[in-house]
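S.K.: Kindly return the folded structure for what I paste below:
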Amino acid sequence: MPCSRSLVLCGSVAETVAYDLVLEVALKVQHFQQRHLLLHGEWKWLLEEFAIYYGVSDSYTKLRYLSYVMDVATPTADCPTLVHDLLYPVVMKGRTKSTLSHQENRILGEVEDQIEQILALAFENYKALDESLASGILDVFQPAKGCAAPALQPAVKLYTLLHDILSPEAQTKLCKHFQVAAKKRSKRHLADTDKYVNNTGEGNLLDHVTMSTAYQKMRTLCLNISNEVSTDIEIYNQNILPSFVDLPNLSSSIYSVELCNRIREFLIACPPSGPSQHVAELVTATADFQRDLVSWNINPIKGGVDAKELFHLYIVVWIQDRRLALLETCKLDKVKWSGVRTEHSTTPFVDEMYDRLKETLNDYEVIISRWPEYSFALENAFADVEKPIVEALDRQYSDVLAPLKENLAPKKFGFKYVQKLTKRTVCPYAVPDEVGILLNSLKRMLDILGPKIETQFKSWGSCIPNARNQVPGECLSEVTVMLRAKFKNYLQAIVEKLVENTRLQNATKMKKILQDSKESVGESNVRNRMQPLKEQLTSTMNHLHAIFESHVFIAICRGYWDRIGQDVLKFLENRKENKAWYKGSTIAVSVLDDTFASQMQQLLGNALQEKDIEPPRSMMEVRSMLCKDAQIHKNTHVLLLKNDNCKYVVIVVTIL
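M.R.: Presented below is the predicted three-dimensional model:
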């Protein structure tokens, strides 16, 4: 043993140098390298015996071996596990006895720096660790997975060995590693959208396909960032990390702020012109991300994603732009299809406008389903549009409405008005087809088109917990009231015109017929006198049926019926003391009721309801008046029966 004795004579340094030489040979022989870190077999035994025989401390053997391990260290499970096993007795010995030699302390200081580097590498890439790769880290960026990497737990264990984990400094340092990891991954995600925000001001120049692609990229970004936070929650729930490392809150505070800034920059560079599909998808993704953070109990983040704040100004502008566009369509030069009627006997303009309003409702569904308070602004815009729709109809049909508006204006019996009456022609008024289209359109707006929209707004409004200054649907209800009044006025004007037609000739003038009925002998004479009026009523109702849809037709006919009844009532009220006209009036009333009821039944068939042919109020009052003398109220009945063809048959029975 001459060589051995000479090493001993050289002191401890010589012993460690000799051990280093043997260790180096053993490492070379056993092909020591990344992912092949353990010594085994004869060489392991030889090193242990050499150290014992020559008095090389256990701390030195572990530290020297550790120095070689750190030269090839990777952030894989085997490496931090081995480092921890080698370092644990050394650290424990140094902490308890402080007996490490100067040489051992030097090596420990060197490897500690290397260990800190490999730990930082592991923590700052904790979602990119891969045991199957030699380097332990993915070369290609991939979506996060919910399972913690195998190297993470031993890395945390090793970090705890090296640091006083209860000290604020050690805790802050570890948290910063994970924050760096979040920033790195956030930067990689944001890189896919960099090109859209770096060309500020050119967004308006992008074609539709490119713009759609850009918004899809932003939507994907939201989903990816959401996946990052979700993955952090899964990793955190595996209880691998120290309790002070609140990984979801640490990472989301970075992800949310970065995402918010990117969305804001993107919207400035590529401003959305409206809630189109790709824009709506981004709004949805942004709102869903914000909602998910809340549902995951993530702490509020200053400067983080606030979907409503990000899109608020754009939504306000969208609603205003849509309002202006719809108002532009209502202009006189934009109104089309004058005189043309749809299958509903209405003007296509109304259906077209309400189709646009319905389309707008569909477009804003994604916005208002999340923030119902925007329904008020949209409702105001709709109300502003519905009024011009009616005004546009008035302008479109102004020529045919002119005669009706004469009846709507309050009459001032001055010299000019009397002069106008004397010059009036005796031509009967025939309701133009255009008036039919107009009233049918107004009725469709009142009964079908308007209520559908109003119902939708009320449904949205029911989701608003504390609506302060406005009741959902209130603005549209005001428009409905205005529209109903206009419809009623036009209907009354038409009725007045039709009643005026009956007064153009003595043969059809109700007052004249009733006056002559006093002199008539027998029921047949009265009926003969009523025949011209009956024919005129029948002809008028046939014409009305040809141009008005059923509900409007019924309303006009009943108004017509009621208005003639008012004339009869007035005639009788002026002759209360003279019952000579009552018998003839009773027959005339029966003819009127039968004419209106039977003709409406003939024209509408099964579409007619029983209430539609019940005598109107004025006729009931006439009956009541006549009843006092002839008991007509009790003895005159309007029967509505069905025949074999399932059609109603009107029978007016008068018992004198």
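S.K.: CA only for contacts and neighbour counts going forward, please
M.R.: OK.
S.K.: Report the buried residues of stretch 163-173.
M.R.: For stretch 163-173, the buried set under the neighbour-count rule, 16 or more other C-alpha atoms under 10 Å, comprises 165, 170-171.
S.K.: Other residues contacting it?
M.R.: Contact partners of stretch 163-173, identified using C-alpha atoms under 8 Å, 6 or more residues apart in numbering, comprise 244-245.
S.K.: Ok, stretch 256-274 next?
M.R.: 186, 190, 196-197, 199-204, 211, 218, 222, 225, 279, 301-306, 310, 314-315, 318.
S.K.: rerun that using 6 Å as the cut-off
M.R.: The contact list for stretch 256-274 (C-alpha atoms under 6 Å, 6 or more residues apart in numbering) reads 197, 200-201, 203, 303-305, 318.
S.K.: Please flag which of those residues sit within helices.
M.R.: Counted as lying in helices by DSSP state H, out of these, are 197, 318.
S.K.: where do the helices sit along the stretch 551-656 of the chain?
M.R.: When assigned using DSSP state H, counting those that start in this stretch, the helices of the stretch 551-656 of the chain occupy the ranges 582-604, 617-630, 632-635.
S.K.: what does the stretch 101-250 of the chain give?
M.R.: If DSSP H, counting those that start in this stretch is used as the criterion, the helices of the stretch 101-250 of the chain fall at 102-123, 152-162, 168-190, 194-197, 208-236, 247-269.
S.K.: and of these, who's closest to residue 622?
M.R.: Judged by C-alpha to C-alpha, the one of the helices of the stretch 101-250 of the chain that comes nearest to residue 622 is helix 208-236, at 70.4 Å.
S.K.: Please generate a structure for the following sequence too, so the two can be compared:
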Amino acid sequence: MVDGFTPASGLAAPALAPAVQIYTLLNDILSPEAQLKLLKFFQRLRMICAETDELVRTSNEGAQKDFLTSYQRMKSLILNIRNEILTDIQILNQNVLPSCIDLPNISSCIYSVNLCNRLSTFLVVRPPPSLSPLVAELIIATADFQQDLSLWNISPIKGEVDAKELFDAHIFLWILDKHRHLLGQCKLDKAKWSGVRTEYGTTHFVDYMHTELKGMLDEFEVIISRWPIYSSPLENVIADVEKAIIEALDRHYDDVLSPLKDNLTNKTLGLKYVQKLSRQSISTYSVPNELGILLNSMKRTLDVLWPHIESQLMSRSSCIRDGYATGEHLNDVSALLRTKLRTYRLAIVEKLYENTRVCNKTKLKNIIQRSKAEKSVVQSRMKPLEVLLREMIDHLHTVVDPTVFVELCREFWDRLGQDVLHILEDKKEEYKGLRVAVSNLDDIFASEMQRLRRNSLKERDLSPPGSMEEVHSMLKDVNVQAPLGVKMWELGLSIDKDFAEYPKYKLEAQIMKMIVNTIREGDT
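M.R.: Okay, the predicted model is just below:
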């Protein structure tokens, strides 16, 4: 016999086999009493646990002073018990003991129940304040011990080690603390604001907060990799924090968002809104640099930062049938951010569109109405508008991210296309003048974007947006519907106009008048 505790070697001692043979000769090995007495020789529980006895005493006044040492010692206890059971398995495989004694199952029951009680008491006496590396190591050791028992085909019993159950309450407290901490970081007085742009033209606050979110997921990786059910509360935390980030951005950039508020609430220019604009002082709107930082930050969040967080969280759940983190809350936040960004862009576009209506010489409808369908006249009258548009596009390129720049340009292009559609609704307008104006608008936006962004543009970026496509389609239909190939509308001729100066088309004009008069008589 050796005094004191020595780690299990995994092999039976040379003297064990003859000692067991002598014991079986002196005792009836088939009797429960003899088996129990023999097993006691293999139990080293008291020696193994002796070093951790003081750690589970509730009266220990220095419980919180030696946090580092105590968690290391509890981890060592788990590893020692694991080695003891593994040694028992090795002894059983060497056929040293009688076949009626299943040493691993018997000893592991005693070890596991005792270890579970000891861990439970330890976590009450010395609760882990956070998911620190030491605590993570203890969780890993406990979970691995539980898994090893299953792999070794040790029969489960009531009261044995259950790592998830032991740490469950603490895990939820850690998640709650992290939730409060991250929300606190989004308060204006605590947020990491900086007047200097990052290399992406964004605010440091956005990158800092998403680094914090990524750090949280890295920290809890040891948890969700073993128990994916905790990915669900973590998803809720991420969704709440992302909403807080959006709200913090709105509050911080309120000064540059205030001029857009009328446009945010007036998506269509009603009579009251037009009257309000007419009473305001005549001045053009220029997108401030701070607003560019806001748009860039929101765009980077949507395209880069948020997808990384989402994929990191969902990577575990995607491998599990009916994963716990459904991603529903993340999708809601993504939709909210996308909608808010688009709303801001459209409000900016409306402001830029208002710039074209400040002076009569830049109003598209005035340009077309006074041009008398002459191409040279239309092009000449388009010059002031062209200069204004190119200046606004150039300025946009200096304040916003390239992708935001393209989106704003195309939405601005589309907004002017809507103006053209309204003009097309007036049957008295000159279609030839419209064609020239539309062609000029297409050229202005396409050429400016291509000049500023060069090869980074895709083919779809330079194609006309939805409203302009509709304009082209309507003008094409008008061209096809001209009677007998005579493009009456292209010549700018109305039904009620005197055709005496156009003798070549006198017959066609008379026929059209007869048709219209017949329709009018039918209506009356």
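S.K.: Nearest to residue 286 of the first structure among the buried residues of stretch 163-173 of the first structure?
M.R.: Checking those against residue 286 of the first structure by C-alpha to C-alpha gives residue 171 as the nearest, at 32.5 Å.
S.K.: The closest one -> the second structure?
M.R.: Residue correspondence to the second structure (TM-score structural alignment): residue 171 of the first structure is matched to residue 35.
S.K.: can you give me the helices for the stretch 301-450 of the first structure?
M.R.: Under the criterion DSSP H, counting those that start in this stretch, the stretch 301-450 of the first structure carries helices at the ranges 307-329, 348-368, 374-396, 398-408, 415-422, 433-444, 450-461.
S.K.: and those helices, which is most packed in?
M.R.: Compared across the helices of the stretch 301-450 of the first structure, helix 433-444 shows the largest average neighbour count, a mean of 23 (mean count of other C-alpha atoms under 10 Å).
S.K.: Relative to the second structure, and after superposing, what's the average distance for it?
M.R.: Relative to the matching residues in the second structure, helix 433-444 of the first structure has an average distance of 0.9 Å after the fit, by mean C-alpha distance after the TM-score superposition for the first structure.
S.K.: thinking again about what came up before, output the helices of the stretch 551-656 of the first structure in JSON lines; the columns should cover distance to residue 43 of the first structure.
M.R.: Output for the helices of the stretch 551-656 of the first structure, formatted as JSON lines (distance: least, C-alpha to C-alpha, whole Å):
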{"stretch": "helix 582-604", "distance to residue 43 of the first structure": "110"}
{"stretch": "helix 617-630", "distance to residue 43 of the first structure": "118"}
{"stretch": "helix 632-635", "distance to residue 43 of the first structure": "127"}
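S.K.: so of those helices, which one's packed in deepest?
M.R.: Highest mean neighbour count of these: helix 582-604, a mean of 21 (counted as mean count of other C-alpha under 10 Å).
S.K.: Please work out which residues of the second structure line up with that helix.
M.R.: Taking TM-score structural alignment as the measure, the second structure aligns residues 431-453 with helix 582-604 of the first structure.
S.K.: And that stretch, how far out from the chain middle?
M.R.: Centroid displacement of stretch 431-453 of the second structure relative to its chain, using C-alpha atoms, centre = their mean, to the nearest Å, is 36 Å.
S.K.: Over to stretch 117-135 of the second structure?
M.R.: In this view, stretch 117-135 of the second structure has its centroid 33 Å away from the chain centroid, taken as C-alpha atoms, centre = their mean.
S.K.: from the buried residues of stretch 163-173 of the first structure, which single one is nearest residue 531 of the first structure?
M.R.: Top of the list for closeness to residue 531 of the first structure, among these and by C-alpha to C-alpha, is residue 171 at 105.8 Å.
S.K.: Name the residue closest to the centre of the first structure, please.
M.R.: For the first structure, the residue whose C-alpha lies nearest the mean C-alpha position (C-alpha atoms, centre = their mean) is residue 366; its distance is 1.9 Å.
S.K.: Leaving out the residues flanking it, which one is nearest to it?
M.R.: Closest residue to residue 366 of the first structure apart from its sequence neighbours, by C-alpha to C-alpha, 6 or more residues apart in numbering: residue 280 at 6.4 Å.
S.K.: Run a quick neighbour tally on the one you found.
M.R.: For residue 280 of the first structure, the tally of surrounding residues (other C-alpha atoms under 10 Å) stands at 20.
S.K.: and it, what pairs with it in the second structure?
M.R.: For residue 280 of the first structure, the equivalent position in the second structure is taken to be residue 136, counting by TM-score structural alignment.
S.K.: what's the answer for residue 358 of the first structure, then?
M.R.: Structural alignment (TM-score structural alignment) places residue 358 of the first structure against residue 214 in the second structure.
S.K.: Excluding chain neighbours, what is closest to that match?
M.R.: Computed as C-alpha to C-alpha, 6+ apart, the closest residue to residue 214 of the second structure that is not its neighbour in sequence is residue 309, at 6.3 Å.
S.K.: ok so, going back, which element, helix or strand, includes the residue nearest to residue 366 of the first structure?
M.R.: Here residue 280 of the first structure sits within helix 277-295, counting by DSSP states H and E.
S.K.: Using neighbour counts, pick out the buried residues of stretch 516-532 of the first structure.
M.R.: Residues of stretch 516-532 of the first structure classed as buried by neighbour count (16+ other C-alpha under 10 Å): 516-518, 520, 525-527, 529-530, 532.
S.K.: Select, from the residues you listed, the two members most distant in space.
M.R.: Set against one another by C-alpha to C-alpha, those have their most distant pair in 518 and 532, with a gap of 18.1 Å.
S.K.: Contacts only, for residue 324 of the second structure.
M.R.: If you count contacts by C-alpha under 6 Å, 6+ apart, residue 324 of the second structure has them with 229, 232.
S.K.: what do you get if the cut-off is 7 Å, keeping everything else the same?
M.R.: 228-229, 231-232, 317 (C-alpha atoms under 7 Å, 6 or more residues apart in numbering).
S.K.: what's the distance between it and residue 29 of the second structure?
M.R.: If you measure residue 324 of the second structure against residue 29 of the second structure using C-alpha to C-alpha, to the nearest Å, the figure is 52 Å.
S.K.: How about residue 99 of the second structure?
M.R.: In this view, residue 99 of the second structure and residue 29 of the second structure are 10 Å apart by C-alpha to C-alpha.
S.K.: SS state for residue 274 of the first structure?
M.R.: Following DSSP: H, G, I helix; E, B strand; the rest coil, we place residue 274 of the first structure in the coil state.
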